[in-house]
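1. Sequence unavailable; structure follows:
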């Protein structure tokens, strides 16, 4: 989403690095270019004005002008100000759980913003945090809304409260909360109907639901692809309902990113989560500093590590660490590692979290190559998987035919396994003074 903005901001930074020294003139020129980049990214003009004013004031200070590395300080100032407009204090973005369960969460927003799917993603988030969740189908207007939520509930093995007989959203919400209390649920997620902010009757319905169940959180679900429209609608919802936070969906799209950079400043409410894809696990807690780093192409290693920890089981990491110490990896281990990587998402989504790749837009990574590697390994006998040294020419031809690949591809895969084991051996030599390689350090390679 932030590809164009990232490209333009980095062009400004490169120009500053090319200067022999920074002066008031070239700082003002750089700030002007930053302003244009933000406006072109569809950031709210009031937000841009405040942002640029803060950057210019700090950049013209003596610390920058007299520094030996003024360009780096300028980049840090821009980074820090982006963090500020995105929310600054990340503690605001956390869901506040009610000490007396259940915690009641209302999802509100326009039709088509992705509320129902977001309800499922939010349920999965709480599931991972060991919470018992109830999903509530409170959209009485869209015929397929209940069915869609029930399908998501089955996928997640989460209870769904629905009442197809009643036509009153307030009554359904009340009944759902009563059921949640009796069933000792930790969290209730209420999926309300999508509505225009100018529809007085439907907005009054939301106000009545709020007054009736007293939710702990009212989260506005905004489609990041709609840009400034999403910001304006969020502002109106906040004025009428008093939302407690925002969830941005479709952050993996190709819009300019103005909504993400404007919505916190305009509404005064924090972004709490972002949807980064269609799958239920493509959902992240929002951290202003991490998002600022992605926007500037600095990557987001912390999120990448958290994804790896979710995808890779502790027991499996220990098993691999033990095996490396004794005899190295085989094709069974390679296949297992690939499955772990696939659980983290596509290669493209992983690369975008690495410094230098973040904000680059479309990265052409062929995920089908993983399927070809899997096909090659699956075409091997159990003995061939555990001992690649027995793979002679005839065996390789048989494997290539069985997997629909070529002998050259089989050879490349064998070489990759050899290189992995050589790398591990070199790693062990660094600890030659020890009788045994530190297993915890090896285990961390797979976490």
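-> Looks like it came in fine. As the structure is a computational prediction, the values presented were derived from the model and not from experiment.

2. hey, let's count contacts and neighbours off CA atoms from now on
-> Noted.

3. burial of residue 109, as a residue count?
-> Close neighbours of residue 109, defined as other C-alpha atoms under 10 Å, add up to 26.

4. Enumerate every residue touching it.
-> 115, 193-196, 220-222, 234, 237 (C-alpha atoms under 8 Å, 6 or more residues apart in numbering).

5. and residue 234, what element?
-> For residue 234, the element it lies in under DSSP states H and E is helix 228-241.

6. what's that helix in contact with?
-> By C-alpha under 8 Å, 6+ apart, helix 228-241 touches 42-44, 109, 197, 203, 206-207, 210, 220, 222-224, 243, 258-259, 262-263, 266-267.

7. List only buried entries from those.
-> 42-44, 109, 197, 203, 206, 210, 220, 222-224, 243, 258-259, 262-263, 266-267 (16 or more other C-alpha atoms under 10 Å).

8. In helices, which of those residues appear?
-> Secondary structure assignment by DSSP state H places 203, 206, 210, 258-259, 262-263, 266-267 of these in helices.

9. Among these, which pair sits farthest apart?
-> Across those, the longest distance by C-alpha to C-alpha is 29.5 Å; it joins 210 and 258.

10. before we move on, back to that, farthest pair in the contacts of residue 109?
-> Greatest spatial distance in those: 193 and 234, 15.5 Å, computed using C-alpha to C-alpha.

11. let's bring in a second one:
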């Protein structure tokens, strides 16, 4: 996510950090590099010009030049300005005082609108405990209704559909009546997209808006289309005055132009971001956290939230007891491994840790398939072997290797590393600090 932009900004700011003092010429040189990085990231030209002017003004006017340690001040200013550029504080979704809250989804064809509808439905069910229904009003795109029925069912939302032969405005009006009768908290209306912004698309949106009187209109834009996404947002804003943006395909966007430009150009905040193909890879957009990730500061808060969403409090307490007693088994390890996989790709999780961005991740060659191999090895063990790893010797290791499609050497390595990990946990449980260097030598 934003890898190219992140690497260039981090390189520029790293150079600034290394200087004992900064002159005005140093600041100007840094601003040139930042301007080039943003333009190459497909950020709107006017936005780039305004952003660099604001950063430069603050750098020259905040006693940065000539200060003893100016580097951190410059990084702090860039971080704050990036946060402001993307909206400042996190914006929330508006809810109606009396249900159902009606959310109208808009966007071009191919922007990921139908999938975003299902993801939003799941998010509201999981995080707000809302009873959610979705209305299938895209009657033009082949299989759009079938797609919504499928993904809507997968997330547990009620799908209101009347096929493709009725008028979308009539379907939306009927769906709202159904949502009221069924006592739904939220109705999300999935409308049709077009291949480009045209008059008929806008007119239909206006008619649906008039029929259902939505609490919010959300525009779904494809992050990977860069400035085109911003232009689309601007045109939709002029026609239907949307309330916020869902940025789809953000995980595939190495540049970041759309996310960095859309708030400044339209005045509308990014509310949610789709961060993967799976229906649970959808989250609130936090400008401050995104700015920190771009600058290599990590996103520890989001990492904690992901972990909390997957771990039950009782399970965490039980695991803590086992760790303190040094009773951690392969069964426990497998359970933690499955929990971590639910949190998302390993590269995405590491990207939230300070210092694990861009080139660092590339150099580490993060491969989720390695976790698959570890899981396969553990699943090939018997329950008794998982509880008592000391039993895994000779023929047992050969059987486990064959069962998991790995080599005996890979099984040996995992068992050895797990044994070292158990030693560390036992020593920590007794209040001792283990000799980590000695343990690392033994694990090789």
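-> Structure received. What you see is a predicted model, and the numbers here were worked out from it, not measured in a lab.

12. ok, residue 81 of structure 1 touching residue 55?
-> Yes. At 7.0 Å, residue 81 of structure 1 and residue 55 qualify as touching, with contact defined as C-alpha atoms under 8 Å.

13. Compare these two (neighbour count), which wins?
-> residue 55 (23 against 20).

14. Give me the angle between the host helix or strand of that one and helix 258-267.
-> If you go by DSSP H and E, residue 55 of structure 1 is part of helix 45-59. For helix 45-59 of structure 1 against helix 258-267, the angle by axes from the mean of the first three to the mean of the last three C-alpha atoms, to 10 degrees is 90 degrees.

15. Give me the contact list for helix 45-59 of structure 1.
-> Here helix 45-59 of structure 1 makes contact (C-alpha under 8 Å, 6+ apart) with 27-28, 31, 34-35, 38-39, 64-65, 74, 77-78, 81-82, 85, 262, 265-266.

16. what's the matching residue for residue 328 of structure 2 over in structure 1?
-> Superposed on structure 1 with TM-score structural alignment, residue 328 of structure 2 falls opposite residue 329.

17. what about the residue nearest to that match when sequence neighbours are not counted, how many residues close to it?
-> Using C-alpha to C-alpha, 6 or more residues apart in numbering and skipping residues adjacent in sequence, the residue nearest residue 329 of structure 1 is residue 421, 6.4 Å away. By other C-alpha under 10 Å, the residues close to residue 421 of structure 1 number 17.

18. Can you mark which positions in the strand or helix carrying residue 421 of structure 1 are buried?
-> Assigned by DSSP H and E, residue 421 of structure 1 belongs to helix 407-429. For helix 407-429 of structure 1, burial by neighbour count (16+ other C-alpha under 10 Å) applies to 407, 410, 413-414, 417-418, 421, 424, 428.

19. And the next helix or strand past it?
-> Beyond helix 407-429 of structure 1 toward the C-terminal end (DSSP H and E), the next one is helix 439-444.

20. what's that following helix aligned against in structure 2?
-> Alignment of helix 439-444 of structure 1 against structure 2: no match, by TM-score structural alignment.

21. buried ones in that helix?
-> Neighbour-count burial for helix 439-444 of structure 1 [16+ other C-alpha under 10 Å]: 442-443.

22. how far apart are whichever helix or strand comes after the helix holding residue 55 of structure 1 and its match in structure 2?
-> Note on helix 45-59 of structure 1: by DSSP H and E, the next helix or strand toward the C-terminus is helix 62-65. For helix 62-65 of structure 1, the mean deviation from structure 2 after alignment is 2.5 Å (mean C-alpha distance after the TM-score superposition for structure 1).

23. Show me what helix 62-65 of structure 1 is packed up against.
-> Applying 3 or more C-alpha pairs under 8 Å, 6 or more residues apart in numbering; DSSP states H and E, we find helix 62-65 of structure 1 packed against helix 70-86.

24. which other residues reach the helix it packs on?
-> 13, 16-17, 21-22, 47, 51, 54-55, 58-59, 64, 260-262, 264-265, 270-271, 288-289, 291-293, 296.

25. Drop anything exposed from these.
-> Neighbour-count burial (16+ other C-alpha under 10 Å) applied to the contacts of helix 70-86 of structure 1 gives 13, 16, 22, 47, 51, 55, 59, 64, 260-262, 264-265, 270-271, 288-289, 291-293, 296.

26. Next up, the contacts around the most centrally placed residue in structure 1.
-> For structure 1, the residue nearest the mean C-alpha position is residue 284 (4.1 Å; C-alpha atoms, centre = their mean). Residue 284 of structure 1 sits next to 273-276 when contact means C-alpha under 8 Å, 6+ apart.

27. what's the distance between residue 122 of structure 1 and residue 97 of structure 1?
-> Distance of residue 122 of structure 1 to residue 97 of structure 1, computed by C-alpha to C-alpha, to the nearest Å: 13 Å.

28. Over to residue 104 of structure 1?
-> Distance from residue 104 of structure 1 to residue 97 of structure 1, by C-alpha to C-alpha: 9 Å.

29. go on, residue 323 of structure 1?
-> 42 Å.

30. tally of neighbours for the residue mapped onto residue 110 of structure 2 from structure 1?
-> Counting by TM-score structural alignment, residue 110 of structure 2 corresponds to residue 112 in structure 1. Neighbour count of residue 112 of structure 1, defined by other C-alpha under 10 Å: 13.

31. Is the residue lying farthest from the centre of structure 1 within a helix or a strand, and which one?
-> For structure 1, the largest distance from the centre (C-alpha atoms, centre = their mean) belongs to residue 394, which lies 45.8 Å off. Using DSSP H and E, residue 394 of structure 1 sits within helix 393-403.
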